[in-house]
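# Pasting the sequence and the predicted model now:
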Amino acid sequence: MVERNALWSAIADRFRNKLERPSYDNFIQPARLAQFDASKHTAVIEVPNELSRDRWLKTYAKEFTTFAFETNQMLLANIEVRVVEPVVDLIEEIEKNDNPDLQRQAVLKHGNNLDPKYIFDTFVVGATNQLAYGAALAVSEGSLEYNPLLLYGGVGLGKTHLMQATGNNALLNDPNQKVLYVTSEQFTNDFISAVRNGTTEKLREEYRNADLLLVDDVQFLSGKESTQQEFFHTFNDILGHSGRIVMTSDRLPKDIPDLEDRLVSRFQWGLSVDINKPDFETRIAILLEMSEKENIEVDRNVIEFIAKQVDSNVRELEGVFKRVAVISKFDSGVKATIDDATKILAELDIAQKSEVTIGFIQETVAKFFNISVADLKGKKRNKEIVIPRQIAMYLSRELTDNSLPNIGREFGGKDHTTVMHATEKISNNLEKNSPLQKNIAILKKQISGE
């Protein structure tokens, strides 16, 4: 009978001879053959993270069965790949935590600083992030069409998840490329340290040779003139050798104060995509994904209640869900209720929202402009009706989670393009029309009950 360690050693040697060194070091060396049963033709491979698991399922599991047969005449028909967190050498970890230089060396040695938990498969795609997701996926697969790619939006909307997924997927497709993820603060600290220690050339070699550079929170480059100059040349060098750059920010480059014009110009070369707050359907999908991932059953009505009440960002949504999930997880046989969720919202100081409907918006707008709801839903084209109708459509888009087609149906079966045109027209006019701004503000207060 073949001994497990001997079988793994023989197969690992075959991988070592076939693969490039980075592929072997990243995906084969950290793996282990945890179990195998020759009589049942099964084997279990343990790997340290989801990225490795995906790579094994996509490529290496099939090769593993081939090598098992070639080296030991072993037929393995069913290969299971499990993620098992690696056991950390405690002494080594303590020394590393006590020594910032060792921490940075570890990052440079591995060359990416990516968190393997951030992958595209766990990113919930919805109407408010679909374009950003598609562009990031294209960049991860080598596209230069959106170069550089800037993802911008508020806190907790998934920008970092999407950026790191870009890096992880790029390595999954080609482990030999150099991918580096940093925050703008890390880049600044590295630059300052390099200037002090006279190691700027080493720093430039590290950053400028990247095939894919991922920079989080570029708004924090604001006011840092020397760092901006270094980043400008890094940016040019990477794009000069057909490398790719992905950045995140909380705003557009032109809105970042004290950012050099030449950097603003460079950042706008490619594609800037905003990631907005997830809509109602996406929030439900996020909660269902969390429920499945944590293997915790939460009633659908509770999930929908949370999705209606928490619409600020994904991070807050996850925070509420985790508190609700604790009830089901640790109180055996008991499921969380809407009352439980309501208490948790109060504890977290999240105000409970009454649901705003399109019908209520129509009634409020009609009363405000002294017309009928039937006029709003009808086909009259006179100015006294068209403008209130457009305002009502705009407010329905702003204050509810209804899709464009749904809003159109509530306005007498209008096409979704009509709703889109109306919302865009009101949105554009708001910037330059003070009376319109005032009317919209009054209507919002009336609708929300403030």
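Thanks, I have the structure now.

# C-alpha only now, for contacts and for neighbours.
Will do.

# In a helix, P175, correct?
No - applying DSSP: H, G, I helix; E, B strand; the rest coil, one finds P175 to be coil, outside a helix.

# I'd guessed it sits against S23; true?
Yes - if you go by Cα atoms under 8 Å, P175 and S23 touch, sitting 5.6 Å apart.

# Provide a complete list of residue ranges assigned to helices in the stretch 1-150 of the chain.
4-18, 21-23, 50-55, 61-72, 90-98, 100-110, 130-140 (DSSP state H, counting those that start in this stretch).

# Format those helices as CSV; extra columns: mean neighbour count and distance to F36.
Formatted as CSV, the helices of the stretch 1-150 of the chain follow (neighbours: other Cα atoms under 10 Å; distance: least, Cα to Cα, whole Å):
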stretch, mean neighbour count, distance to F36
helix 4-18, 15, 7
helix 21-23, 15, 24
helix 50-55, 20, 18
helix 61-72, 16, 11
helix 90-98, 11, 30
helix 100-110, 13, 31
helix 130-140, 20, 35
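
# To I192, which of those helices lies closest?
helix 100-110 (13.7 Å; Cα to Cα).

# ok, residues contacting the closest one?
The contact list for helix 100-110 (Cα atoms under 8 Å, 6 or more residues apart in numbering) reads 96-97, 113, 206.

# Put this next to the previous one:
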Amino acid sequence: MERIALGLRAEGTSEDRTSRTELVSVLRLAIAERIGASRFELWFAKTRFELTTKAVRILAPNLFHSNWLRQNFRSQIEDSCREIGRSGIAIEFRVAEETSPPSRTEPGSGGEPTSQPVVVEPAVAQGGSSGLQPKRRFAKLEDFVVGVGNQMARTSVAMAMDRLGSINPIYWHGPTGVGKTHLSEGMWRAVRSGSVRRRAIYLTAEQFTNFFLEALHGRGLPNFRRRYRGLDLLIIEDIQFLAGKRATQTELINTIDSFAREGRQLLFTGDRPLNELTELSDELRTRLSGGLACAVQPPDLATREGIVHLGAQQRGLQLAAGVSHLIAESIVDDARRLHGALNLLMAASRLNGWSEISREDAESTLQETFQSQQRSYRLDEIEQAVCQVFGVDARSLKSDAKAKRVSQPRMLAMWLARKYSRAALSEIGGHFGRRSHSTVISAQKKVEGWLASGATVHTNGRDFRIDEAVRQLETRLRTG
């Protein structure tokens, strides 16, 4: 964190009150950086800070809370005071009730109302300072499993890491659980652990908004802008949170312009493509699209198997043949759920003393997990997804046409219906052109053969590998 020294004038002047308010905000951020986001929110969210020329008073809601702060955070608070240019100032811990009632407190004395939300950054990096290490572990780039759906995003990280600011800004979009946060954290971690001293901040759009509003209301905008615009790398996740927040959007636009001028790196993530974020201003969306914007798709089967394999290695789990495939095939919508399943297997393995986890062990342990994952779809939903992906109309899909451009989508539709619907064979056959149940079974076996051999199918004027076509169909089903 950059060193910020604010000399306090004679107490009681308006300049003094402004300086103290700014310094309190800076001190809060410095403490949050040192102890980590979760600990700060747990122990400091209900505290108030008061600052005089001689002391920092930390007002806790009760005696236990005050004693805990004194015993566990005094040294970190002292270090934070030294960092912002208040070395040697006294640190006082008090219970809030011991102070004067609010009606007798001079307005703007530097204290902050307890009702004001305290939101802190999860991590701020400057060089390799261990004092700023977040409590939780951030993901590593080397643990990221690259697949068809995420390789463009992973490549953009490599391009940016070669020279920060060379591809700016980067925007990734996709549903939850596809790896956006893993890549973001990995890039943050790689930048801060490099041999060259770099300043990097990783936070959510909600946290950026709260810090901005705190600075705006506390007259601390100059410090806020120096803090964020002087970075080498700024990562902001979940940009869709800024919908309707005009002031924050304007501030972010100016921040993007500043980064572009200085050749500094920006990375954003969101849940939708930019053209669908209609509640963001045109100016902001234009700037976000000016660098590299790409989708991060749900992991395909091969990628999910890679995630399971790596996760099992990291947990010291020995999986029997076919177990990785079983898990990857059964959990399709969220990579985080794959890790949750592995954690469950690890607990069961320790409980039962398994040296190797068999297919039967995995099925019995993960039965509820597998069942909760298997969402069912209506036949008309499957029909619509196939028509959209393959560019065929429903009438052709249900016709007797035998051309590949129609027959392949039809067989895939029946295969999807067997996998994702609760419909009987006769019902599936009837929906897709009054076909017999044996035709449905034949289509299912045909598609399974394609998957086993890595065949290609023709869709929308292009040839796709069958696993890519299935991934597109499954994504379309999930997103509607």
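In hand now; what should we look at? This one's a predicted model, so the numbers in the text were calculated from it and none came from an experiment.

# TM between them?
The TM-score (TM-score structural alignment, normalised by the length of the first structure) is 0.59; 313 aligned residues with a Cα RMSD of 4.3 Å.

# about what we covered before: possible to save the helices of the stretch 1-150 of the first structure as JSON lines with distance to S222 of the first structure?
Listed next are the helices of the stretch 1-150 of the first structure as JSON lines, based on distance: least, Cα to Cα, whole Å:
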{"stretch": "helix 4-18", "distance to S222 of the first structure": "47"}
{"stretch": "helix 21-23", "distance to S222 of the first structure": "36"}
{"stretch": "helix 50-55", "distance to S222 of the first structure": "34"}
{"stretch": "helix 61-72", "distance to S222 of the first structure": "47"}
{"stretch": "helix 90-98", "distance to S222 of the first structure": "30"}
{"stretch": "helix 100-110", "distance to S222 of the first structure": "24"}
{"stretch": "helix 130-140", "distance to S222 of the first structure": "24"}
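
# Relative to T282 of the first structure, which of these is closest?
When the helices of the stretch 1-150 of the first structure are compared (using Cα to Cα), the closest one is helix 130-140, at 10.7 Å.

# what's the mean gap between the closest one and the aligned bit of the second structure?
In the superposition with the second structure, the average deviation recorded for helix 130-140 of the first structure is 1.2 Å (mean Cα distance after the TM-score superposition for the first structure).

# In the second structure, what range does that helix match?
Alignment note (TM-score structural alignment): helix 130-140 of the first structure is matched to residues 151-161 of the second structure.

# Find the residue at the geometric middle of the second structure.
The residue lying closest to the centre of the second structure (Cα atoms, centre = their mean) is T181, at 3.5 Å.

# nearest residue to that residue other than its sequence neighbours?
Here the nearest residue to T181 of the second structure in space, its sequence neighbours aside, is E237; by Cα to Cα, 6 or more residues apart in numbering that works out to 7.7 Å.

# Who are the contact partners of that neighbour?
So E237 of the second structure contacts 181, 203-205, 268-270 (Cα under 8 Å, 6+ apart).

# Going by distance to A320 of the second structure, which of these wins?
Of all those, A320 of the second structure sits closest to T181, with 30.3 Å by Cα to Cα.

# and the gap between the corresponding residue of the first structure for the closest one and T183 of the first structure?
By TM-score structural alignment, T181 of the second structure lines up with T160 in the first structure. As for T160 of the first structure, its distance to T183 of the first structure is 10 Å (criterion: Cα to Cα, to the nearest Å).

# now do K18 of the first structure
Remark: distance between K18 of the first structure and T183 of the first structure (Cα to Cα) = 36 Å.

# and if you look at K329 of the first structure?
35 Å.

# What of K117 of the first structure?
18 Å.

# Then I94 of the first structure?
Distance from I94 of the first structure to T183 of the first structure, counting by Cα to Cα: 24 Å.

# And L203 of the first structure, by the same measure?
With Cα to Cα as the criterion, L203 of the first structure and T183 of the first structure are 15 Å apart.

# Nearest to I338 of the first structure among the contacts of helix 100-110 of the first structure?
For the contacts of helix 100-110 of the first structure, the nearest to I338 of the first structure is N113 (40.4 Å; Cα to Cα).

# Would you confirm that that closest one contacts T183?
No - applying Cα under 8 Å as the test, N113 of the first structure and T183 come out as separate, 10.2 Å apart.

# Can you show me the strands along the second structure?
For the second structure, the strands defined by DSSP state E cover 48-51, 55-60, 90-95, 123-126, 170-173, 199-204, 233-237, 265-270, 292-295, 456-459, 462-465.

# quick one: which of the ones you listed is nearest L164 of the second structure?
strand 265-270 (5.3 Å).

# Average offset of the closest one relative to the first structure?
So strand 265-270 of the second structure averages 0.6 Å relative to the first structure (mean Cα distance after the TM-score superposition for the first structure).

# What span of the first structure is that strand aligned with?
Going by TM-score structural alignment: strand 265-270 of the second structure matches residues 244-249.

# Equivalent analysis for stretch 339-349 of the second structure, please.
With TM-score structural alignment as the criterion, stretch 339-349 of the second structure aligns to 318-328.

# quick one: buried residues of that stretch?
By neighbour count with 16 or more other Cα atoms under 10 Å, stretch 318-328 of the first structure contains the buried residues 318, 320-325, 327-328.

# who are the neighbours in contact with Y207 of the first structure?
180, 213, 234.

# Same check on L180 of the first structure?
111-114, 167, 207, 210, 212-214.

# What residue in the second structure is paired with it?
By TM-score structural alignment, L180 of the first structure lines up with I201.

# can you check F267 of the first structure too?
Using TM-score structural alignment as the criterion, F267 of the first structure maps onto L288 of the second structure.

# Spatially nearest residue to that match (excluding sequence neighbours)?
Leaving out its chain neighbours, the residue that sits closest to L288 of the second structure by Cα to Cα, 6+ apart is P169, at 6.1 Å.

# isn't the one you found right next to G263, touching?
No - P169 of the second structure is not in contact with G263 according to Cα under 8 Å; the separation is 10.3 Å.

# and those two? which has more neighbours close in?
The neighbour count for P169 of the second structure versus G263, taken as other Cα atoms under 10 Å, is higher for P169 (24 against 16).

# Please tell me how far R32 of the first structure sits from R53 of the first structure.
Relative to R53 of the first structure, R32 of the first structure is positioned 12 Å away (Cα to Cα).
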